[in-house]
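Participant: Need coordinates for the below:
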Amino acid sequence: MTTVYAALRDRLLVYTNDDDAADGTDADTSGRTATRLEGHDLECVAASPDRPERVFVGTFEDGLFRTRHAESEPTDCEFERLETDFVSDAVTALAISPHDPDVVYAGTEPSRVYRSTDGGDSWTKLSGLTDLPSADEWSFPPRPHTHHVRWLEVDPFDRERLYVGVEAGAFVLSTDGGESWTGRPEGSRRDNHTLAVHPDREGRVYTAAGDGYAVSDDGGESWSHPQNGLEHTYCWGLAVDPGDPDSVIVSSASGASTAHTAERAESYVYRRAGDEPWDRLENRGLPTGEGVVRAVFDTTGEDGVVYAVTNRGLYASEDFGDSWTELDVYWESGLETQAPRGVVVLAK
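Facilitator: Modelled structure (predicted):
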């Protein structure tokens, strides 16, 4: 069974497919869809394949939610609001450690990072992030008086190594579990939207940022900027092929308004393999171009399998973007005006 949690602006869609194929992308694309947290302003979603019944959702005004208890069917899940003492109720980023599913990280607006070691029951603030020299320059253009943690990632080879994308202003890393921080290492992007790592490539970190794509091979200490063929450099969504750490997909646009605003949307999807130039993926079954906001992606751990959510629906690929299948999700007409906030795919 494959379960997809798609966080849209004002609801969480929970889609399940009972197909025997673990990736859920065979010819039978039918499934069940449920709507949760309708009316909340969603920001992010996270879940671990090691604890698939426990799903976290961050909202902008209502704090952090977690599934109440295990259900036999994911579409039957209910959510409860967690009591936290975060700096605000704006939870803008979530990450679950690949080393221990009970270790969860949350980022907020204004930029703070918190850690739970008991699956979200209690939280500890990781201090010092805003003491970095560059913090006075951090600013989010729509709300220039503040900024937030847009993405969190835990290194799959080192449980103490954390990567943080601050929107907008810095890539930040910690080598000691958040006891201390290093901001803006050499060549790092400033407007990081999505970070990724790969379980088969130690030291590899990827970022899709408003100021372009970048990749590191030394755990974020330094960065290179392979841009050849990437005609739209306001990057947002990012996925790496589980079977090939050198095969990457990004969604991108010419700027923020064409990435996020449905009325002006014009976004594209690019793929890069090894050292080859970026290839724009068009006419592959995944809508791109005029009227389409930037996609968000997730993978299942199966080689070549990737899922995408745009304002047009939910799509899956078994060949890492060569072809896409639209999944049978009830997509109300109003959803075409929304830019998706995040997606998590769990397959078993």
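Participant: From now on I want contacts and neighbour counts done on CA atoms only, so please keep to that.
Facilitator: Noted.
Participant: Contacts for stretch 42-53, please.
Facilitator: 5-12, 54-60, 67, 69-71, 74, 91-96, 98, 101, 341-344, 346-347 (C-alpha atoms under 8 Å, 6 or more residues apart in numbering).
Participant: Can you say which of these are buried?
Facilitator: Buried subset of the contacts of stretch 42-53 (neighbour count, 16 or more other C-alpha atoms under 10 Å): 5-12, 54-60, 67, 74, 91-96, 98, 101, 341-344, 346-347.
Participant: Which members of those are positioned in strands?
Facilitator: 5-7, 12, 54-59, 67, 91-96, 342-344, 346-347 (DSSP state E).
Participant: and residue 143, how many neighbours does it have?
Facilitator: 8 (other C-alpha atoms under 10 Å).
Participant: Please apply the same query to residue 321.
Facilitator: For residue 321, using other C-alpha under 10 Å, the count is 24.
Participant: so it touches residue 284, yeah?
Facilitator: Yes - if you go by C-alpha atoms under 8 Å, residue 321 and residue 284 touch, sitting 7.4 Å apart.
Participant: One more sequence to fold, the one below, so I can look at both together:
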Amino acid sequence: MAERALLATRKGLFELTRQGDGWEPGRPHFPGDPVSAVLHDARDGTLYAALNLGHFGAKLHRRDAGSDAWTEVAVPVYPPKPEGLDDPLDWSLKQIWTLAAGGPDQPGVLWAGTLPGGLFRSADRGASWQLVESLWHAPERTQWFGGGYDTPGIHSICVDPRDSNSVLVAVSCGGTWLTTDGGATWQLRTKGMAARYMPPELAEQGAVQDPHRVVRCAGVPDVLWCQHHNGIWRSRDNAATWEEIAAPLSTFGFAVAVHPQDGDTAWFVPAVADQQRVPVEAALAVNRTSDGGASFVTQRHGLPQQHCYDLVYRHCLAIAADGRSLLMASTTGGVWFSGDSGEHWHALAARFPLVYYATFVDN
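Facilitator: Have a look, this model is predicted:
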């Protein structure tokens, strides 16, 4: 059972420690600063925190295992945009939206997904970064556009535990992309998805899909789950094809978690689409499937069921390595823990700032 967890919030990074059946937050790291992403690298115990300091730009800090000190490291840097290029995007880093560790056979390798849509790779624990130019220069990138943000962004990075050179990334709005050669080449993998905000004749176009979040089952790596802007999709063939899944209350939302060993078990947090973005009937709920989406159980025990307007962002539903412990956090600072696969939820007493990212520290 996980003993620590991390919350990246609008006003600092909080480290939670288990105390009996509850969780206690320590004093925040980077108090007052927006922390857009956090990563615990289980390969060596290092923590990484990405900050979004507005006028002062994006920053990245690293804390080595056993240390209390944070060290500022490099951030991804975009190359100058060629003169005369027909590209409306500003080629400069707006935000580090997600961080992911490379495979166990790639010590020091990190991946960063950013706004405005660039994927970066580091081979030296964040001391330097290189833009993955093969994806950035893909012809389809000209079709990408912003969803919740004004510019496209990469928010999901799924490294295949069987092969560290096989990585799937998801873009809002730009579809899901797979490399099997470490980033040298990429394939757009969205067959079966539908973007119903587009004209009907363009709804199945791959590079305009808006996958809100994609997660991979570590124990069954060919299984991927996607919470899309227009529904829930599942792949059983490493994103070669996707099948749409029906669910109760609503199939709109942002967050998804998959059991680390059981690809048939996944959790979603339904919300009201599209402009409202609040829980259905102002009552927070979690939908869990244990049979690959054939059926769902709606879980409410311990969650607020009246006057609740908490939205759970895409990185705010975390599952621990034990497959039973779940952590959920919201835009209004609510945080809930479940130790029994979501059957019962327990609210943390503390009220936090808006939460961007939640994760367990699995040793």
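Participant: Quote the end-to-end distance of stretch 112-122 of structure 1.
Facilitator: This stretch, stretch 112-122 of structure 1, spans 16 Å end to end (C-alpha to C-alpha, to the nearest Å).
Participant: Ok, stretch 272-281 of structure 1 next?
Facilitator: When the termini of stretch 272-281 of structure 1 are compared using C-alpha to C-alpha, they are 10 Å apart.
Participant: For that stretch, give me every contacting residue.
Facilitator: Contacts for stretch 272-281 of structure 1 (C-alpha under 8 Å, 6+ apart): 227-230, 246-249, 268-271, 321-322.
Participant: before we move on, what about stretch 304-323 of structure 2?
Facilitator: 1-2, 212-213, 253-261, 269, 271, 277-279, 282-284, 325-332, 334, 341, 355-362.
Participant: Buried only: go through those for me.
Facilitator: The buried subset of those - by 16+ other C-alpha under 10 Å - is 2, 212-213, 253-260, 269, 271, 277-279, 282-284, 325-332, 334, 341, 355-362.
Participant: Make sure I have this right: residue 335 of structure 1 is in a strand.
Facilitator: No - going by DSSP: H, G, I helix; E, B strand; the rest coil, the assignment for residue 335 of structure 1 is helix, not a strand.
Participant: so the counterpart of residue 293 of structure 1 in structure 2, which of the three states?
Facilitator: In structure 2, residue 293 of structure 1 lines up with residue 311, judged by TM-score structural alignment. Put simply, residue 311 of structure 2 is coil when judged by three-state DSSP.
Participant: Residue 311 of structure 2: how many residues sit nearby?
Facilitator: Neighbours of residue 311 of structure 2 (other C-alpha under 10 Å): 27.
Participant: That one and residue 132 of structure 2, how far apart?
Facilitator: Taken as C-alpha to C-alpha, the span from residue 311 of structure 2 to residue 132 of structure 2 is 32 Å.
Participant: just residue 322 of structure 2 next, same as before
Facilitator: 34 Å.
Participant: do the same with residue 35 of structure 2
Facilitator: Relative to residue 132 of structure 2, and taking C-alpha to C-alpha, residue 35 of structure 2 is found at 24 Å.
Participant: before we move on, what about residue 273 of structure 2?
Facilitator: 34 Å.
Participant: Break down the stretch 201-350 of structure 2 into its strands, ranges please.
Facilitator: For the stretch 201-350 of structure 2, the strands defined by DSSP state E, counting those that start in this stretch occupy 211-216, 224-228, 231-235, 243-245, 256-258, 266-268, 286-289, 297-299, 317-319, 326-329, 335-338, 346-347.
Participant: My error: substitute the stretch 1-150 of structure 2 in the last question.
Facilitator: 4-9, 12-19, 22-25, 35-41, 46-52, 58-63, 71-73, 95-101, 110-115, 119-122, 130-131.
Participant: Mind checking those strands for the one nearest to residue 227 of structure 2?
Facilitator: strand 95-101 (16.4 Å; C-alpha to C-alpha).
Participant: Give me the helices and strands touching that closest one, please.
Facilitator: In terms of contacts (3 or more C-alpha pairs under 8 Å, 6 or more residues apart in numbering; DSSP states H and E), strand 95-101 of structure 2 is packed against strand 35-41, strand 46-52, strand 110-115, strand 153-160.
Participant: Let me have those in CSV, extended by distance to residue 316 of structure 2.
Facilitator: Converted to CSV, these look like this (distance: least, C-alpha to C-alpha, whole Å):
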stretch, distance to residue 316 of structure 2
strand 35-41, 11
strand 46-52, 15
strand 110-115, 17
strand 153-160, 12
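Participant: Out of the ones you listed, which gets nearest to residue 121 of structure 2?
Facilitator: Nearest to residue 121 of structure 2, of those and by C-alpha to C-alpha, is strand 110-115 at 4.7 Å.
Participant: and that closest one, which stretch of structure 1?
Facilitator: Going by TM-score structural alignment: strand 110-115 of structure 2 matches residues 104-109.
Participant: which residues touch the matching stretch?
Facilitator: 86-97, 113-117, 119-120, 146-152.
Participant: for structure 2, which strand is longest?
Facilitator: Longest strand in structure 2, counting by DSSP E: strand 163-172.
Participant: residue range for that one in structure 1?
Facilitator: So strand 163-172 of structure 2 sits over residues 158-167 in structure 1, by TM-score structural alignment.
Participant: swap in stretch 228-242 of structure 2?
Facilitator: Under TM-score structural alignment, the match for stretch 228-242 of structure 2 in structure 1 covers residues 209-223.
Participant: which of the residues in the matching stretch are buried?
Facilitator: 209-216, 219-221, 223.
Participant: That stretch spans what distance, first to last residue?
Facilitator: End-to-end for stretch 209-223 of structure 1, by C-alpha to C-alpha: 13 Å.
Participant: and if you look at stretch 339-355 of structure 2?
Facilitator: 20 Å.
Participant: Check stretch 311-322 of structure 1 too.
Facilitator: 20 Å.
Participant: ditto for stretch 321-332 of structure 2
Facilitator: End residues of stretch 321-332 of structure 2 are separated by 27 Å (C-alpha to C-alpha).
Participant: Also stretch 92-108 of structure 1?
Facilitator: With C-alpha to C-alpha as the measure, stretch 92-108 of structure 1 spans 5 Å from end to end.
Participant: swap in stretch 62-72 of structure 2?
Facilitator: 6 Å.
Participant: can you give me how far that stretch is from the chain middle?
Facilitator: Centroid separation for stretch 62-72 of structure 2 versus its chain: 23 Å, with C-alpha atoms, centre = their mean, to the nearest Å.
Participant: who touches it?
Facilitator: Here stretch 62-72 of structure 2 has contacts from 44-49, 59-61, 73, using C-alpha under 8 Å, 6+ apart.
Participant: Since that was my last question, I'll sign off now.
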